[in-house]
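Participant: sequence and predicted structure are below.
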Amino acid sequence: MDLKLKLVPVPVTDIDRAKTFYIEQVGFVLDHDVRPRPTVRVVQLTPPGSACSIVLSQGLAGLAMPAGSLRGLHLVVADVGRARPELVGRGVPMGGIQDLGGILHAGFQDPDGNTWTLQQLPGK
């Protein structure tokens, strides 16, 4: 049985601010920004090279979570030592690089406080 993770809801207070952050600062690609009903908006964004996207939404009770409550989403990179300064250069406030037993991490937060981790796996 294949189980493919394709979409992760990210709870935010301001979709336009979050959309700008994820596209302009982090480098995600906009898949779509739709309003299927006047009170519903769905913005789907994909990190470059990823098969999994995130969704920013309003008006969908099934995806409602407190803004900023998502913790520790991982973005796997080939070289955290190169990726981190690139994001810093785009204005993303980043933590330092940590070595967790050969797995390298560097964290950041979106404007609502959802946390993300750049992760470099050993031998990658």
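Facilitator: Structure's in. What do you need?

Participant: use CA for all of it now, contacts and neighbours both
Facilitator: OK.

Participant: which SSE is immediately downstream of the longest strand anywhere in the chain?
Facilitator: Ranked by number of residues, the top strand in the chain under DSSP state E is strand 29-37. Of the helices and strands lying after strand 29-37 in sequence (DSSP states H and E), the nearest is strand 40-46.

Participant: so that next one versus strand 29-37, what angle?
Facilitator: Inter-element angle recorded for strand 40-46 and strand 29-37: 170 degrees (by axes from the mean of the first three to the mean of the last three C-alpha atoms, to 10 degrees).

Participant: and the following helix or strand past strand 40-46, what does it pack onto?
Facilitator: From strand 40-46 onward toward the C-terminus, using DSSP H and E, the following helix or strand is strand 53-58. Other elements packing on strand 53-58 under the criterion 3 or more C-alpha pairs under 8 Å, 6 or more residues apart in numbering; DSSP states H and E are strand 7-9, helix 15-20, strand 40-46.

Participant: take this one as well and set it beside the first:
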Amino acid sequence: MDWKLEVVPIPVADVEKAKEFYSERLGFVVDHDTRISPGVRVVQLTPRGSACSVVIGAATGTAPGAVQGLQLVVTDIDAARDELAGRGVEVSDVKHYAKDGTLAEGKGGEWNAFVFFNDLDGNGWILQEGPSR
């Protein structure tokens, strides 16, 4: 039996603003936008090429901004960083983890290049460069 992680809930304060951020700035595909009842709206979005989606909503049971460390893996971190910055996302410079565990400027070795950014509510995201598969 396969056990697949398919959806991760992301708590947000304003679903409409968050939908625009994730779809327009991050380029996620809007899978559905459902109003379950007055005041309860769920929007599911999927990063391009991903088998896992996110669901944004105000009623996730967690405070907006509480989710940290969500990771997207890309094959070209410089191009991905430039794309996000070009869409108005505030992104860090490319960084890597030094042998002492601190973050240093530039790329490290394989799997050791990262860019950090937050959504509008402060939920923390990380881009990580991985090799082409």
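Facilitator: Done, it's in. For clarity, every value in this text was computed on a predicted model and none was experimentally measured.

Participant: give me the TM-score for this pair.
Facilitator: Here the TM-score of the superposed chains, computed with TM-score structural alignment, normalised by the length of the first structure as the reference length, equals 0.91; 120 aligned residues with a C-alpha RMSD of 1.2 Å.

Participant: determine which stretch of the helices and strands packed on strand 53-58 of the first structure is the most buried.
Facilitator: Using mean count of other C-alpha atoms under 10 Å, the stretch among these with the greatest mean number of neighbours is strand 40-46 (a mean of 18).

Participant: so which elements touch that one?
Facilitator: Strand 40-46 of the first structure sits against strand 29-37, strand 53-58, with contacts defined as 3+ C-alpha pairs under 8 Å, 6+ apart.

Participant: pretty sure Gly81 of the first structure is in a strand, no?
Facilitator: No - Gly81 of the first structure sits outside any strand when classified using DSSP: H, G, I helix; E, B strand; the rest coil, being helix.

Participant: how close does it sit to Asp110 of the first structure?
Facilitator: In this structure, Gly81 of the first structure and Asp110 of the first structure are 20 Å apart, going by C-alpha to C-alpha, to the nearest Å.

Participant: ok, Ile56 of the second structure - contacts?
Facilitator: Taking C-alpha atoms under 8 Å, 6 or more residues apart in numbering, we find Ile56 of the second structure in contact with Pro9, Ile10, Pro11, Val12, Val15, Ala18, Lys19, Val42, Val43, Gln44.

Participant: can you rerun that using 6 Å?
Facilitator: Residues in contact with Ile56 of the second structure, defined by C-alpha atoms under 6 Å, 6 or more residues apart in numbering, are Pro9, Ile10, Pro11, Val43.

Participant: identify the farthest-apart pair in these.
Facilitator: Pro11 and Val43 (11.2 Å; C-alpha to C-alpha).

Participant: on that earlier part again, what's the average distance of the longest strand of the first structure to the second structure?
Facilitator: On superposition with the second structure, the average gap between strand 29-37 of the first structure and its aligned counterparts reaches 0.8 Å (mean C-alpha distance after the TM-score superposition for the first structure).

Participant: now that strand against strand 53-58, angle please.
Facilitator: Taking the same axes, to 10 degrees, one finds strand 29-37 of the first structure and strand 53-58 inclined to each other by 30 degrees.

Participant: for strand 29-37 of the first structure, packing partners?
Facilitator: Other elements packing on strand 29-37 of the first structure under the criterion 3 or more C-alpha pairs under 6 Å, 6 or more residues apart in numbering; DSSP states H and E are strand 40-46.
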